[in-house]
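A.B. asks: below: sequence and its predicted model.
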Amino acid sequence: MTGDDARPADPLDLLALDDELSPTERETRDRVRALVDEHVRPHVARWFADAVFPLDLVPRLAETGLLGMHLHGYGCAGRSAVEYGLAMAELEAGDSGIRTFVSVQGSLAMSAVAKHGSPEQRERWLPGLAAGELIGCFALTEPTAGSDPASMTTTATRVRDGWVLSGRKRWIGLASVADVAVVWARAVDPDDDVAGGGEGRARVRGFLVPTTTPGFVATPIEPKLSLRASVQCDVVLDDVRLPADAILPEHPGLAGPFACLAEARYGIAWGAAGAARDSLDAALRHAGQRVQFGRPLAAFQLTQAKLVDMALEVSRAQLLALRLGRLKDAGRLEPHQVSAGKLANVRSAIEVARTARTVLGGDGITLEHSPMRHAANLESVRTYEGTDEVHTLVLGRHLTGHQAFR
C-alpha cells in the first residue's frame, strides 16, 4: 500500500510487538508512560539544563509502584521482569537520569538488602525505600577500581563493638541525597569469624551505612556533560564506625554486588531501547512537519533511509530486551545474555540518538528536542554497570572459554 491512508496507528511498532505483550504488561507500560508524559517531559529540559535531580518526583515514582517493583513483600509491587523492563523503557524515554534513580534505588540498593540482608535489615529498610520515604545508594566503584572491583581498597575492620570503614568511592549515584548507603569493602576480621577465607584474609562484604553516620561524606561530581538530571558523587569514608549488625550476612565475595549489578544491567537493556524509541519518535515527528524545497523532510529519500535504519535498530533493541525479559521470568537468564543486551542496546541507542539529531538539523542541538540529550546521557549509560569493553570480554569468554580480562 502507498499513501498516507496506509500509515499505521503506531508506525514505530514495525513488528507488531505490542501483540507479544499481555494486557497486564501493556497496562503497566501505559501507566508509566502517562507518568512520564505528565511529570517528566514538561520539565526535563530544565532539569537537564540546571543539573537538577527532581526529588519531588520520588513520591510519584513510589505511588506508581516503581521502587523495587520487581521485588516481593515489604511494600514492593512484585511485578514481572517484563513489566519492570517496560517501565524502565518508558522512564528512559523521558530521561536516563530518571531511570537511573529507579535503577539505583530498586535494582542496586534495595536488591542488595533483599538478596543479601537479614530479616531484620529487610524490615528496617525495604518498606521505607519502596515508599520513597527513604533513598538508597550503592557504593562499589572507587577512583582506581572501576571495571576491576576486585582491586578495591576500601576496608572494613572488625573491632570489639562492630566495624570501622575507611576508603573512597566514586561515581556513586544518589549518595548526597541518600539516607542509606550499601557500601562494599574488604572485610578484615582478626578472628576471621565473619570475613572468611583464613586468618587475616579480607573478603568483599556489603555494609548498610546510614549516611548521617560521622565520617561519611558525599560530594556531588560537577560539572557534568551527561546525566545532568541525576546525582553522582565522590564518597569519603573516614573511620566510619558501624554496629556489628551493619554487615549484610549473605553471599560474601564479589558475587554479592555482581548479583545486584545483573539486575541493573537488565534494566539498562530495556531503558536504552526506550531512549532510542523516543529519539526516533522525535525525528519522525519533525520530519513530517519541517518543509524544505516545498516538501516535508519525510518525503525525501535520504531522510527516509535514516528513519528506516533507526526504526530497524529500535525494533531489534526491543526484541532483544523482550527476549531477555521472558528468559528472566522463566528463571533462565544467564549473565552473558545480560551483557549481550546491555552492550548491543546501548550501542544501538547511541547511534539512533545521533542520527535522529541530524534529522532535526540545527534545532537538534537545543533542549527543545530530546535526541542530543539522550545521546549525551547514553555515554554515561554505556560506561556504568560495565563498559563496552568489559561486556565484550564477558561475551568473548562465553564464546571461546578463554578469560581475557588480564
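C.D. replies: Cool, got the structure.
A.B. asks: when you work out contacts or count neighbours from here on, use the C-alpha atoms and nothing else.
C.D. replies: Will do.
A.B. asks: okay, buried residues for the longest helix along the chain please.
C.D. replies: In the chain, ranked by residue count with DSSP state H as the criterion, the top helix is helix 255-289. Within helix 255-289, the residues that qualify as buried are 256-284, 286-287, counting by 16 or more other C-alpha atoms under 10 Å.
A.B. asks: in terms of secondary structure, what does that helix contact?
C.D. replies: Helices and strands in packing contact with helix 255-289 are listed as helix 81-94, helix 96-102, helix 111-116, strand 202-210, strand 295-296, helix 301-329, helix 335-359, helix 371-381; criterion 3 or more C-alpha pairs under 8 Å, 6 or more residues apart in numbering; DSSP states H and E.
A.B. asks: could you check the angle whichever helix or strand comes after the last one makes with helix 335-359?
C.D. replies: Sequence-wise, the next helix or strand downstream of helix 371-381 (DSSP states H and E) is helix 388-400. Taking axes from the mean of the first three to the mean of the last three C-alpha atoms, to 10 degrees, one finds that helix 388-400 is oriented at 140 degrees with respect to helix 335-359.
A.B. asks: list the buried residues for helix 388-400?
C.D. replies: Taking 16+ other C-alpha under 10 Å as the basis for neighbour counts, the residues of helix 388-400 that come out buried are 388, 390-396.
A.B. asks: could I get these as a markdown table with distance to A321?
C.D. replies: Formatted as a markdown table, the entries for those read as follows, by distance: C-alpha to C-alpha, whole Å:
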| residue | distance to A321 |
| --- | --- |
| D388 | 17 |
| V390 | 20 |
| H391 | 16 |
| T392 | 18 |
| L393 | 20 |
| V394 | 18 |
| L395 | 17 |
| G396 | 20 |
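A.B. asks: ok so, going back, next, the angle from the longest helix of the chain to helix 301-329.
C.D. replies: Computed by the same axes, to 10 degrees, the angle separating helix 255-289 from helix 301-329 equals 150 degrees.
A.B. asks: could you check the angle strand 202-210 makes with helix 255-289?
C.D. replies: Using the same axes, to 10 degrees, the direction of helix 255-289 lies 60 degrees away from that of strand 202-210.
A.B. asks: do a quick rundown of the strands in the stretch 51-200 of the chain.
C.D. replies: 72-73, 76-77, 136-139, 155-159, 162-173, 180-188 (DSSP state E, counting those that start in this stretch).
A.B. asks: ok, which of the ones you listed comes nearest L327?
C.D. replies: With respect to L327, and counting by C-alpha to C-alpha, the nearest of the strands of the stretch 51-200 of the chain is strand 72-73 at 18.8 Å.
A.B. asks: in terms of secondary structure, what does the closest one contact?
C.D. replies: Right, strand 72-73 is packed against no helix or strand by 3+ C-alpha pairs under 8 Å, 6+ apart.
A.B. asks: switch to 10 Å and redo it
C.D. replies: Using 3 or more C-alpha pairs under 10 Å, 6 or more residues apart in numbering; DSSP states H and E as the contact test, the elements touching strand 72-73 are helix 119-130.
A.B. asks: residues of the helix it packs on that come out buried?
C.D. replies: By neighbour count, with 16+ other C-alpha under 10 Å as the criterion, the buried positions of helix 119-130 are 121-122, 125-127, 129-130.
A.B. asks: what about versus this one:
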Amino acid sequence: MEVQVPLVDRTDTPTYREYLPADQAVQYLDPAGEPVAATARYPRPTPDRLVEMYRKMVLGRRFDQQATALTKQGRLATYPSSRGQEACQIAAAMCLAPTDWLFPTYRDTVAIAARGLDPVDLLGLLAGDWHCGYDAAAYRTAPQCTPLATQLPHAAGLAHAERRRGRDTVVLALCGDGATSEGDFHEALNFAAVFRAPVVFLVQNNGFAISVPLARQSVAPSLAHKGVGYGIGSEQVDGNDPVAMLAVLDAAVEYARAGRGPVIVEAHTYRIDAHTNADDASRYRDSSEVQTWLARDPLARLETYLRAADLLDDSAVERIRAESETAAATLRERMNADRPTDPDDLFRHVYATATPQLREQAAQVAAELAAESEEIR
C-alpha cells in the first residue's frame, strides 16, 4: 500500500496536492492484527505506549459497557456508546500533553476518562446534572457537546488565543461524520486555517449521522479531503488500527505544535451499538454490516499484535481485565448512590445578578416545594 505523508511545511507555498490525504487510509495492522507492509513515514509508537494504549482501551470498553448498563438501571438518562471506536478515543487522549486541550462530543466519554477525570463526574451531564459534571478549565477538557459541530469554532478560537499568548498549547477537537455537514465545521476549519491555529480536527467517521449514512452526506473521496479547500494539512487513517491511530495523531499534534497550522484527520471506524439507548439501529442498517465490523475489533487487533511481539501475555491480560472489573464495580456502586440535588441550582448560576423574572421563578419553585412538603407532613 503506497502511503505518503500529506502534512506540509507552511514556511513554503505548497500546492494543493501537498494538502491531500493519502489515497488509502494509513494502516499498520490488518483486521486480524497482523502487521502490514505500510510505507507511511509516521514514526510508530514505542512498545511501552502501545501496551499502555491496550490497557486504556480495555478500561475504556469496560467503562462503556457499565455506562450502557446504568441507563437500563435508570441512573443515566441516556448514553451514546463508543464501542468499536476505542482506538480513536484512546489515541485522542494519549497524543495530548497535560497542558493541551480536548474538545469532546457527547460520544467521547471514553476519551475524557482516559485523560484522568473522575468517571462519576464526567457522567454527571448524562445523569441529569445542571452542569457538565467536571471543572473544564482544571482538566483542560471542554464540556461534552451535544449539538453537532458547535464546539469546533470554540476549539479553533481557544487554539488561536493560546498561540497569541505565546504558549505551545495544541487543541484536539473531536467530531463525527455528521458534524462535517454542519456550517460550524466549515467555519472552524476556515478560521483555523486563516489564523494558523494549532488545532487538530479528528473526524470519527463511524458511517452514520444517527440514521443517515455517509453516502447521503458527502460524495467526496474522503472527509479528510474537505481540508484541501481551506489549505489544511489532512490525513485519513484506519480508525480501528490502534497503532496507526496513535502514530498519525502523534504526528498531527507535533505538526500543529510546531506552528504549521491546523490538521484534519479522518478516522474510518464504526459505531457497533445504536446511536444511543433510545435508538433502534436495526431500522436503518443490516446486522451483517455490524458483523463485518465486529471482525475488525480494534481491541482484539491490538492484543493479537502485542502477544505476537511478546509484549503481552496471559497474566498481563488477566491483570488488566481485573483492573477494569474493579473500576466498573466502583463506578456502579458510586452511581447507584442517590445524587444530592438542590433546586436552587436551577437559578443560582444563570446570571451574576438575578433578574426579576428569575427571582420570581425561584420563589414559585420554593413555594411549590414547601406546599408539597406540608402535604407529606
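C.D. replies: Perfect, I can see it now. As the structure is a prediction and not an experimental result, all values here were calculated from the model.
A.B. asks: TM value for the aligned chains?
C.D. replies: The TM-score (TM-score structural alignment, normalised by the length of the second structure) is 0.25; 153 aligned residues with a C-alpha RMSD of 6.9 Å.
A.B. asks: about what we covered before: nearest to T219 of the first structure, of the strands of the stretch 51-200 of the first structure?
C.D. replies: Within the strands of the stretch 51-200 of the first structure, the stretch nearest T219 of the first structure is strand 162-173; the backing value is 9.5 Å (C-alpha to C-alpha).
A.B. asks: about what we covered before: out of the buried residues of helix 388-400 of the first structure, which is nearest to V209 of the first structure?
C.D. replies: For these, the minimum distance to V209 of the first structure (C-alpha to C-alpha) is 28.9 Å, reached by V390.
A.B. asks: can you get me a residue count around G183 of the second structure?
C.D. replies: The local packing count at G183 of the second structure equals 12, with neighbours defined by other C-alpha atoms under 10 Å.
A.B. asks: err, P296 of the first structure, not the other one
C.D. replies: With neighbours defined by other C-alpha under 10 Å, the count for P296 of the first structure comes to 15.
A.B. asks: now do the contacts for it.
C.D. replies: 286-290, 303 (C-alpha atoms under 10 Å, 6 or more residues apart in numbering).
A.B. asks: deepest-packed of the strands of the stretch 51-200 of the first structure, please.
C.D. replies: Of all those, strand 136-139 has the most neighbours on average by mean count of other C-alpha atoms under 10 Å, namely a mean of 29.
A.B. asks: with respect to M88 of the first structure, which of the buried residues of helix 119-130 of the first structure is nearest?
C.D. replies: Of all the buried residues of helix 119-130 of the first structure, the one with the least separation from M88 of the first structure (C-alpha to C-alpha) is A130, at 16.2 Å.
A.B. asks: correct me, but the closest one touches V113?
C.D. replies: No - taking C-alpha atoms under 10 Å as the contact criterion, A130 of the first structure and V113 are not neighbours in contact, 11.9 Å apart.
A.B. asks: quick check: A329 of the second structure is in a helix.
C.D. replies: Yes - looking at A329 of the second structure with DSSP: H, G, I helix; E, B strand; the rest coil, it is inside a helix.
A.B. asks: how about it, what does it touch?
C.D. replies: Neighbouring residues of A329 of the second structure by C-alpha under 10 Å, 6+ apart: 63, 66, 323, 335.
A.B. asks: looking at these, which are in helices?
C.D. replies: With helices taken from DSSP H, the overlap with the contacts of A329 of the second structure comprises 63, 66, 323, 335.
A.B. asks: what number of residues lie near the second one?
C.D. replies: When neighbours are counted by other C-alpha under 10 Å, Q66 of the second structure registers 17.
A.B. asks: for it, give me its contacts.
C.D. replies: Counting by C-alpha under 10 Å, 6+ apart, Q66 of the second structure touches 60, 325, 327-329, 331-332.
A.B. asks: the same query, at a cut-off of 6 Å, please.
C.D. replies: Q66 of the second structure is in contact with no residue at all, counting by C-alpha atoms under 6 Å, 6 or more residues apart in numbering.
A.B. asks: the first one now?
C.D. replies: Going by C-alpha under 6 Å, 6+ apart, F63 of the second structure touches no other residue.
A.B. asks: make it 10 Å
C.D. replies: With contact taken as C-alpha under 10 Å, 6+ apart, F63 of the second structure is in contact with 57, 69, 81, 109-110, 113, 119, 324-325, 327-329, 331-332.
A.B. asks: any idea how far it lies from A113 of the second structure?
C.D. replies: Relative to A113 of the second structure, F63 of the second structure is positioned 9 Å away (C-alpha to C-alpha, to the nearest Å).
A.B. asks: about what we covered before: possible to save the strands of the stretch 51-200 of the first structure as JSON lines with distance to R295 of the first structure?
C.D. replies: As requested, these are arranged in JSON lines below (distance: least, C-alpha to C-alpha, whole Å):
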{"stretch": "strand 72-73", "distance to R295 of the first structure": "54"}
{"stretch": "strand 76-77", "distance to R295 of the first structure": "49"}
{"stretch": "strand 136-139", "distance to R295 of the first structure": "51"}
{"stretch": "strand 155-159", "distance to R295 of the first structure": "65"}
{"stretch": "strand 162-173", "distance to R295 of the first structure": "46"}
{"stretch": "strand 180-188", "distance to R295 of the first structure": "56"}
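A.B. asks: relative to A375 of the first structure, which of those is closest?
C.D. replies: Distances from A375 of the first structure to each of the strands of the stretch 51-200 of the first structure were compared using C-alpha to C-alpha; the minimum, 19.4 Å, belongs to strand 162-173.
A.B. asks: which strands or helices does the closest one pack on?
C.D. replies: helix 96-102, strand 136-139, strand 155-159, strand 180-188, strand 202-210, strand 216-220, strand 232-243.
A.B. asks: just to revisit the earlier point, and which of the buried residues of helix 119-130 of the first structure is nearest R205 of the first structure?
C.D. replies: Using C-alpha to C-alpha, Q121 is the member of the buried residues of helix 119-130 of the first structure that sits closest to R205 of the first structure, with 15.1 Å.
A.B. asks: excluding chain neighbours, what is closest to the closest one?
C.D. replies: In space, Q121 of the first structure comes closest to V113 once its chain neighbours are excluded; the distance is 7.0 Å by C-alpha to C-alpha, 6 or more residues apart in numbering.
A.B. asks: give me the neighbour count for the one you found.
C.D. replies: Burial of V113 of the first structure, expressed as a neighbour count using other C-alpha under 10 Å, amounts to 26.
A.B. asks: surely it touches A259?
C.D. replies: No - taking contacts as C-alpha under 10 Å, V113 of the first structure lies outside contact range of A259: 11.6 Å.
A.B. asks: count of residues packed around A256 of the second structure?
C.D. replies: Neighbour count of A256 of the second structure, defined by other C-alpha under 10 Å: 25.
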